[in-house]
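>>> next come a sequence and a model predicted from it.
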Amino acid sequence: MARAESGQARSGGIGRFLSWRKVFGTFFGLCLLGMGAFTVLYLVVDVPAEGNPAAKAQSNVYKYSNGKTFAREGAVNRELVELSEVPKDVQHAFVAAENKSFYRDQGVDLKGTTRGLLNTLRGEGKQGGSTITQQYVKNYYLSQEQTVSRKLKEMVISLKVDRNKSKDEILAGYLNTSYFGRGAYGIQAAAQAYYGVDARELNVTQGAYLAALLQAPSAYDWAAASEAGKTHVKERWAYVLDNMVDEHWLDTGARARQKFDVPDEPKGAPGLAGQRGYLVKAANAQLQEQLVSDGVPKDAAAALVDAGGWNITLNIDEKKQRQLEKAVKAELTSRLSPKSRAVDADVQAGAVSVDPKNGRVLAMYGGEDYVKHYTNNATREDYQPASTFKPVIFTAALAEGSDTQDGQPITADTVYDGTSKRPVVGSDIPFAPENEDDQSYGPVSVQRAMNKSVNSVFAQMGVDVGMEKVLSTADKLGMDTEDEEAVPSQTLGTMGASPLQMAGAYATLDNHGKKVTPSLIKKADHLDHSVDFPDPVGEQVVERGVADSVTSVLQGVVDDGTGAAVRNPVQDVAGKTGTSDDNKSAWFTGYTPDLVTSVGLFGEAAKDRTTDSGEKVRRGAQVTLSGAAGGGRVNGGGFPAQIWAGYTFDAMGAPSAFDLDTEMGAGIAPPSEEPDPSGSQGPSEPATEQPEDPTTEAPPTSEEPSGEPTYTPPTEGPTAPPTVDPTPPSEPTWGIPEGPDGRGRGDRYEDDGD
């Protein structure tokens, strides 16, 4: 028995030995096969005789929807320089950032390349690990595509280039072909774009920033970076300098003296003056986003667009574009006098007009002149939309079937407590917003609260619905809520938004709840292929009855509220005004059945200055609009509404009526009069309206006064409001929650006298 067991043991040991021998044999065979394949590849792949097509890039051509060319963006912004024209410290900054072993390696990082190949096979896109030689080969000889064959070619050519060229030649090629963002290819163009100097004038701290920029030109451009992005930029900049110390290219004393040099603001190209530059850059941004959606890495997509050769047709209607520009000039810029009133220089306007049926952007106003003001006011998202957000809250209430604190369904007729500074009930976070001019409305219906933009009502409604659901609805309508906190203050529209976003959200309502994502591009072709864009009109994101009810309520804002400046006797109009805290922004977003337009005014400091109180204001900071054009507070019912009316009533075709599937709102029946639950009828608006003193600045506010502006729409016929259905309104439902002191609804108003 022992002998048998011993035999089995010997047999098992031999079996294991034979098994391992097979494994090693297989592995060795694969290695030989791989080496043989690489040898064949090395013999077959030659260094190309000349650079890739991007090195001979063409211009991009931009056309209106009718095919008429309105802009050509010139050839690639690149000026070749000798390496001797780049300071040695700056050369070392790039090597420290990208490839510390550059002067010692053979042109290839086998570990990084292998990792890149595996990631490509897994579909994980762009990965780091390439040497400077490999990046130069990719930029100059190959392409930005993420394929195994391209990466293998890159490795072979890099090995050959490293043998045939000096390190200085390779570094010069790398610096002259790299993409730095802002349309700048090569270090000379980058030095001019970011610091306004030639490459030979760059210092080490500027060189370190440009070297850091190469990792992510779009995200690390200081002018466009978020606060988090700016933090990452400085960390990357410090990493570059620290690596220079490690390689003995910078002593510790010099390192300690380095201070981050903030890059210059971007400047528009002279050939893109007026609105052309805004349209071109917005079209480029949409094209880049689509390329990224198609699998192209973000910075490679930006480089591909800037490299040229694109024929891009926009949805912009040439006639409507001219009409929008004309309206802004007539209603705003012609009334501003920056030389006599400093505040007038701080006024920026942006507007977007969309066809709600197909999502096409028909007109866009980005600012007075792209060359003078690089930022596109139509697409910027850094100003609050203020009370133009209130319809989103009401949409969420209807979509979610929400109830008040008293369990009453929220509809246009639901009555809330409109007392100014009334603390919201049901929130863990205390919030008691002030109404415009601290005006209290007493018991007020949702319809009238929308008409007069009563903050206290919509703050409570947001809590009743649940702020998470409100933000979810905003996201469905097309607003960017990813980084927003679900707190009651959001009911005042405190998140950032652009006229483009607001036009899309309201277009979705106008389109009976089908998602509209405004699209600027009609088609884009490059050489022998086209880019396919998704249909701007998507799925049903809110029920038709919900969207139509909101539209009906928003007609009341125009017929009997803060949007009276756009009232038209022959045309159905829905819309909402908005004015942010400290009067830093003012809005009107409105629509007819066939046209949605959002107009925003933004207070942006035109230059560095010190206020009378000693506060330092940096150029580009958000500042108040109050006093612009010699008036007082700039409200959404003023200039923005006037621009909207001047454009819309000029651009629209024959008058049309909304086709609404709803039984609530001002578009269906006259607004109801709300009884006072205490038994006494208090006024829901001031008995008299005092004219605003243009020389006195009003206190900070989040909405505009309810008095009617003096603007008269360019229409013919009687000036009375449109006739409405005389059918009496439905019985209002009551939903005023008890106050925080525990008193009932009747008790709250018995002593007020309002």
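Great, that's in hand.
>>> from here on, contacts and neighbour counts on C-alpha atoms
Noted.
>>> so residue 556, which state does it fall into?
helix (DSSP: H, G, I helix; E, B strand; the rest coil).
>>> now the helices for the stretch 151-300 of the chain?
In the stretch 151-300 of the chain, the helices defined using DSSP state H, counting those that start in this stretch lie at 167-177, 187-195, 204-213, 217-220, 227-246, 252-257, 276-293, 298-306.
>>> take this one as well and set it beside the first:
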Amino acid sequence: MSFSIASALALLLTLGQIFLMDGQFQKLDPRYDRDKAITQLRNACHMIMEQDVIKVMNPQQIIADQKSGTVYQQEQVEKELKGLCLKEKIDYIKTHGKGSKPPECDMDALKEKLLAEKGQSSKGALDGGLEVFKDFTMTDAIALYDYLCAPNPTDSIPEKLDLDKVLAIFNSSVDEAVNADLSKLSEPSLPQSSLIYSLDGTEELGEIYSKENRRTWVPLNQIPDVVKQAFLSAEDKNFYSHKGVELKGVLNGFLRFIEKGVVIGGSTLTQQVVKNVILSSDISLERKIKEMMIASRVEKSYSKDEILEVYLNLINLGRNSWGLQKATENYFGDKYVSDLGLKEAVFFAGITHGPNLYEPDLYMTRIQKRVPYVLKEMRENGYITKEQEESVDPTTLKFTPRKVVHSSYFHQSIQTELEERLGKDAANKGGFYLFSTQIPSMQKALEKGLQQQLYDFEEGKGRLKWKEPLGNLINRDFNDLTLEEHAIFADERQWSKRLLNFRSLYQDVQWPIAVVLNKDSDGTLMGILKLDGTTDFKNLHHSRQGWADQAYRSLKIGDVVDVDFNDNTVSLRTFPTVQAAAVVMEAKTGRVLALTGGFSFHQSELNRALHSIRQPGSTVKPFTYLSALTRGIQPDQIIANAPVYFDPIHIPGERKIRRFRKCNAWSVRNYSSGGPASMSLRRGLETSNNRVTARILKLTEPGNHELGLEYVRNIFQDFGIYDQPEDCYPIILGSQETNVVRMARAYAAIANGGTLVEPHYLDTEKNSGLIQKAPESRPIFSADPVALFQLKNILGGVVERGTATVLKEYAGYVAGKTGTSTSYNDAWFVGFSNDIVVSVWVGYDNGNENGKKRILGGGGTGGGLAAPIAKGVFEESFKIYPKTSLLSNPPPGVRLYRENGIIESYRDGYAPGRAQEWDPRYDENLVSELEAPRLELTSPFESDPRDFNGDFNRNFDDGNDLGQPPRSLRRNEPRQSPRNTKKRKKSRAEIAIENGRGGLY
């Protein structure tokens, strides 16, 4: 490494203008100001010669001392490296036996080790000699000294004095210094962390911050004097007397640069602030010149206290902490800066030059050596007494870092929303207290249920694979550990504290975590950190099957793994490959209460809830049924369960030939064969019958199924499922892709009676000072409250009697629909109560494994795989939102009747004959036990001769394999004469029967 002599002279010129011209920087034109430049260089050199720091004036002696010092340092380094290498070889022979031949030493690795032992952070500290006078002889140095620095300077301009280059460097630095934006140093301009809180504000969930700006600003008057004094003693004892640059410090640093080859020391606190906020951290004399110039300007624009406040909020103190407050939280738990005493103050002041070299979990011995140095400086500067100095025992420092919450899918969504609302620059600037919409207990319930379900699914399929441990506490061979590192495994407090750091990386995984403490013939002893923060010791259960056996054999001491801790047994866990995404949303407001975009954010940052689109399968069917209910068709309408055929859809105005088709002909099949010949509209949705769903297109607009499809497409668009629904029949069975959040939003509109809410992650009311406008919810103008209430009632039947009976214990309070796309690619469930909506997708990411597309396979249905994930969420929700019946508060125009044990909802004027009217305001036990069979419209079924068994988007749903429906729904049930003789408006189906067109669709 070498430096330009022109840079060194530009540095000399800078020092002259700072100390002899009071920092009034003037550019010097090489055409007109050459004599002025020479004069300023000479004056600066004479000023330096007067400093005590310059012990030897003769350049020949300086060069000689530098060379001898280099030789001595190189010899010392070589001796120490040889010693480390010899120890490494002896240890190898001890481990592998006397006859073994140790490998050659890795000298680069040994240099790193030596560097750490010396407490240095730069490899240059070991490099020894530095050719700072490259292409610059002793004769050149003497000539420059005689021309600029001697008491009686010569008139002969030295050959190596390139004044044009010196002034070019100097003038460029002046330009940058004069134009530097000093406003960046003000507190509002420095980026900070934005803290995220739960919806009720009681739990801090984490923070958002840009790179190297994880800080929380603390005013200087809230920082104890002892903390300020510790930093001043360790870093800049003359801070309150210098003008931003200290001459002796600069000269000391420059001489160390010549001697050791690294730019170290010599910077005042003001210079450090300038380097970290305004300039880059590159190592060069040119940068140092600019730094000093700007520091001189800063001292004239800001008070000393203001500069100290910036410094203490700016400095990097390790553990991803910038500034004292964030460091206090990360080293000493939930303390505030105002709580710090002398012991903590000297610790922080002592680690500023290399925080990672003083990590308490690894290098406590170094801390014990560093703390006394800071205490000594404080005593010598008159800040503390001898008694106070001796009272501090660094071994009693209690480092209790709180749990660090890393980024998550929810945090990612908050940051996106913040940027959309405030703009990217303002969002990254931070400093906000953000009240999210998250309810932590529901978030945990969602993650726990999802992770358990995915793990159990792949375990049952034999698809789990062991990858590797989460990490290792030491990342070194156990036999090479120091005594201090060995102690970690014997001290429960130490290993559990380290496990907390691993837990923070995988904070969204709701499994216990464990470390291998010992492994021998008696078994593998695990130290376990449970989810509640308590610890335990147990031998690991050795499963001798598949991946678990492979994992057990490969574990080594210090490995950190996920475990299952049940019935006093500890067994290994590994992340499954199958993924899932889910969202929990408040139905009336759009607040997102919980969200996960995958198994774990640390495993994959792709937020599948928002950014993956998949076929929703039968979860879109309710919106097809809604088209029928909106047009007056009632839930008891009987529909044929028979093959159905649809002609191709052609482009308007074109001849009906294949190349002008928008959609091919379509024939529909069910998931399973058999079943009744016909069923009610309600039962069709409860059992997810594909043929009944398809026939609704003919039912809503007899004779014009293309118009029936148009009705459904409009509903899809109005409810936000698709922006541009495909003009093709299979869309009604979920062939077009969408995402989890869109489906939750659509179902929320069913739950709330027709309002399309806007999903959001920041609570508008509590962030009112930051976010002025609430997300806009809008009424769906095409929504019919009566039809939506009827649909809600039918979807309640899906939970009670249909494809989502895994949730049956919540029947009457929860409704929803399952879905399974073609070939078991995707499993879905979207369900709701009167208060929340839960939308769940399960499947494999797109792509092949070993040349094969990954699918869920048998058992991977919406009812069997996705719906159970929602169960725990609803259970948790009922602790927060009281249970209310789905049938409470029916809208005007709805009449409720009890029929065959089912409470059915009818539109006014369409009530069946002998059914008993039911009033939700009264207790069910007070309602008459008189029940009448439902009114059914039946007629002989005539199949369409064009029906065939094609498989156009056959949906493998998890319905229609539930056996025969209730007797009252069978086609041969005798019709009952209506008791209610009140005249009412006839339905389309009744009119069709009277006109001889049949009542089956």
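Received, thanks. Everything numeric in this text was worked out from a predicted model, so none of it was measured.
>>> TM-score for this pair?
Here the TM-score for the pair of chains, by TM-score structural alignment, normalised by the length of the first structure, is 0.51; 442 aligned residues with a C-alpha RMSD of 4.3 Å.
>>> that older thread, just send the helices of the stretch 151-300 of the first structure back as CSV, with mean neighbour count and distance to residue 354 of the first structure too.
Rendered in CSV, the data for these read as follows (neighbours: other C-alpha atoms under 10 Å; distance: least, C-alpha to C-alpha, whole Å):
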stretch, mean neighbour count, distance to residue 354 of the first structure
helix 167-177, 21, 39
helix 187-195, 23, 33
helix 204-213, 25, 36
helix 217-220, 22, 28
helix 227-246, 18, 31
helix 252-257, 12, 52
helix 276-293, 20, 14
helix 298-306, 23, 25
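>>> between those, which one is closest to residue 467 of the first structure.
The closest of those to residue 467 of the first structure is helix 227-246. By C-alpha to C-alpha, the value is 25.0 Å.
>>> could you tell me where that closest one falls in the second structure?
Taking TM-score structural alignment as the measure, the second structure aligns no residues with helix 227-246 of the first structure.
>>> stretch 164-171 of the first structure too?
Aligning stretch 164-171 of the first structure against the second structure (TM-score structural alignment) gives no matching residues.
>>> tell me who's in contact with the most centrally placed residue in the first structure.
With distances taken as C-alpha atoms, centre = their mean, residue 381 lies nearest the centre of the first structure, 5.0 Å away. Applying C-alpha atoms under 8 Å, 6 or more residues apart in numbering, we find residue 381 of the first structure in contact with 496, 497, 498.
>>> how about the contacts made by the equivalent of residue 693 of the second structure over in the first structure?
In the first structure, residue 693 of the second structure lines up with residue 458, judged by TM-score structural alignment. For residue 458 of the first structure, the contacting residues are 390, 393, 491, by C-alpha under 8 Å, 6+ apart.
>>> burial of the second one, as a residue count?
By that I understand residue 393 of the first structure. 28 (other C-alpha atoms under 10 Å).
>>> roughly how far does the aligned partner of it in the second structure sit from residue 802 of the second structure?
Correspondence of residue 393 of the first structure to the second structure, assessed by TM-score structural alignment: residue 624. According to C-alpha to C-alpha, to the nearest Å, residue 624 of the second structure and residue 802 of the second structure sit 17 Å apart.
>>> likewise residue 307 of the second structure?
Between residue 307 of the second structure and residue 802 of the second structure the computed distance is 69 Å (C-alpha to C-alpha).
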